[in-house]
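Colleague: sequence first, predicted model second:
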Amino acid sequence: MTTIFKTPYELKDKVGQVLGESQWLTIDQDRINLFAEATGDHQWIHVDPARAKEGPFGACIAHGYLTLSLVNLFLPEIMDVQGISMGVNYGTDKIRFPNSVIVGSKVRGVGELIKVEEVKGGLQSTVRVTVEIENEARPACVVDTISRYYPRVY
């Protein structure tokens, strides 16, 4: 379920709280191949199922940066900040890839609001998104995302 903030100022009341999770998403070979095409990263552990079957993971794995990029898909399912004229992806901190995503796995994002601060004209939030792998103890990715929200002026 999406946590809705009617204004960006409501973010301040949720610091330190888990905001929710996205839907599960199956990582299939087509998605991995498309990411390889988009980035030029055609390493065999990602795109060669026959060779990857004999490799260290027993199958193809998703690129770490593919897993990271899914955070952009998961965030709107986790939280919705309303009453803004503009929201901006400002960057990230502390990106880690503790586990590999094997083709066919399901992943989802879980968001925790860890910091909110005022910036010129708006608010900046830091949300820690943990990309979980279904039935795995260790997550695929943990990243602190930084967003800026500029309130709508009426």
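Modeller: Happy to help now that I have it.

Colleague: going forward, measure contacts and count neighbours with C-alpha atoms only.
Modeller: Noted.

Colleague: remind me, longest helix of the protein?
Modeller: helix 29-39 (DSSP state H).

Colleague: could you check how far A50 is from G58?
Modeller: From A50 over to G58 the distance is 9 Å, taken as CA to CA, to the nearest Å.

Colleague: tell me the spacing between the residue positioned nearest the centre of the chain and I146.
Modeller: Geometric centre of the chain, nearest residue: V71, 1.7 Å, by CA atoms, centre = their mean. According to CA to CA, V71 and I146 sit 12 Å apart.

Colleague: against that first model, consider the following:
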Amino acid sequence: MTTIFASADELLAATGRDLGVTDWIEIGQDRVNLFADATGDHQWIHVDPERAREGPFGGCIAHGYLTLALVNLFLPQLIRVDNLSMGVNVGCDRVRFPAPVKVGARIRGRGEITRVERIGENTPNPSVQSTVRVSIDIEGSERPGCVVDTISRYTFNPVSE
């Protein structure tokens, strides 16, 4: 279930909040192949099922950066911020890939708000910047496929008095 924030104060009070988990999705070979085509990374561990069966993972694995890119699919399922004039992605910190995501595996996002702060307090449109740690769970694995701290900046609509 998506956690919804309607104001800067609500978001500022949410440091440490668990955002829960998303629905599972299956990582199919077609998705991996499309990512390989988009990025030019056609390494055999991703796109050659026959050769990959004999490789270190026993089959094809998703690109780490594909797993990271799917955070963009999961993040809106974890958090929604309303009443905005603008919201932007600022970047990512501490990207890690603790476990490979095998083709055919099911993954989901898990979120936690780790930091929230005011930005530009003395400007006409102050913003709130939040850091959400997203872990990509792999069904049946103790280790996640990816852990990343995503940073987003939100500028709220003025509050009418």
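Modeller: Noted; the coordinates are in hand. Values in this document were obtained by computation on a predicted structure and should not be read as measured data.

Colleague: hmm, back to that, next structured bit after the longest helix of the first structure?
Modeller: helix 44-47 (DSSP states H and E).

Colleague: got the contact list for that next one?
Modeller: Here helix 44-47 of the first structure makes contact (CA atoms under 8 Å, 6 or more residues apart in numbering) with 29, 32-33, 36, 51-52, 55, 59-63.

Colleague: need those residues in JSON lines with neighbour count and distance to Y154 of the first structure, can you?
Modeller: Output for these, formatted as JSON lines (neighbours: other CA atoms under 10 Å; distance: CA to CA, whole Å):
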{"residue": "Q29", "neighbour count": "19", "distance to Y154 of the first structure": "47"}
{"residue": "I32", "neighbour count": "21", "distance to Y154 of the first structure": "44"}
{"residue": "N33", "neighbour count": "18", "distance to Y154 of the first structure": "46"}
{"residue": "A36", "neighbour count": "18", "distance to Y154 of the first structure": "45"}
{"residue": "R51", "neighbour count": "14", "distance to Y154 of the first structure": "59"}
{"residue": "A52", "neighbour count": "18", "distance to Y154 of the first structure": "56"}
{"residue": "G55", "neighbour count": "13", "distance to Y154 of the first structure": "59"}
{"residue": "A59", "neighbour count": "20", "distance to Y154 of the first structure": "54"}
{"residue": "C60", "neighbour count": "28", "distance to Y154 of the first structure": "51"}
{"residue": "I61", "neighbour count": "24", "distance to Y154 of the first structure": "48"}
{"residue": "A62", "neighbour count": "25", "distance to Y154 of the first structure": "45"}
{"residue": "H63", "neighbour count": "22", "distance to Y154 of the first structure": "44"}
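
Colleague: about what we covered before: how about the residue nearest to the centre of the first structure, what does it touch?
Modeller: So V71 of the first structure contacts 109, 129, 131 (CA under 8 Å, 6+ apart).

Colleague: now do the same for it: its match in the second structure.
Modeller: Here V71 of the first structure is matched to V71 in the second structure, going by TM-score structural alignment.

Colleague: now do that match against S160 of the second structure, distance only.
Modeller: V71 of the second structure is 34 Å from S160 of the second structure, by CA to CA.

Colleague: swap in L19 of the second structure?
Modeller: Counting by CA to CA, the gap from L19 of the second structure to S160 of the second structure is 29 Å.

Colleague: of these two, who's got more company?
Modeller: L19 (23 against 4; other CA atoms under 10 Å).

Colleague: the more buried one contacts T114, correct?
Modeller: No: between L19 of the second structure and T114 there is no contact under CA atoms under 8 Å: 10.6 Å.

Colleague: buried set for the strand or helix carrying I107 of the second structure?
Modeller: According to DSSP H and E, I107 of the second structure maps onto strand 106-119. Across strand 106-119 of the second structure, burial judged by 16 or more other CA atoms under 10 Å covers 106-117.

Colleague: with distance to S127 of the second structure added, can I get the residues you listed in CSV?
Modeller: Compiled in CSV, those are given as follows (distance: CA to CA, whole Å):
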residue, distance to S127 of the second structure
R106, 36
I107, 32
R108, 29
G109, 26
R110, 25
G111, 21
E112, 20
I113, 16
T114, 17
R115, 14
V116, 10
E117, 9
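
Colleague: can you pull out the strands in the first structure?
Modeller: 3-5, 18-21, 25-26, 79-81, 84-96, 106-119, 122-133, 141-151 (DSSP state E).
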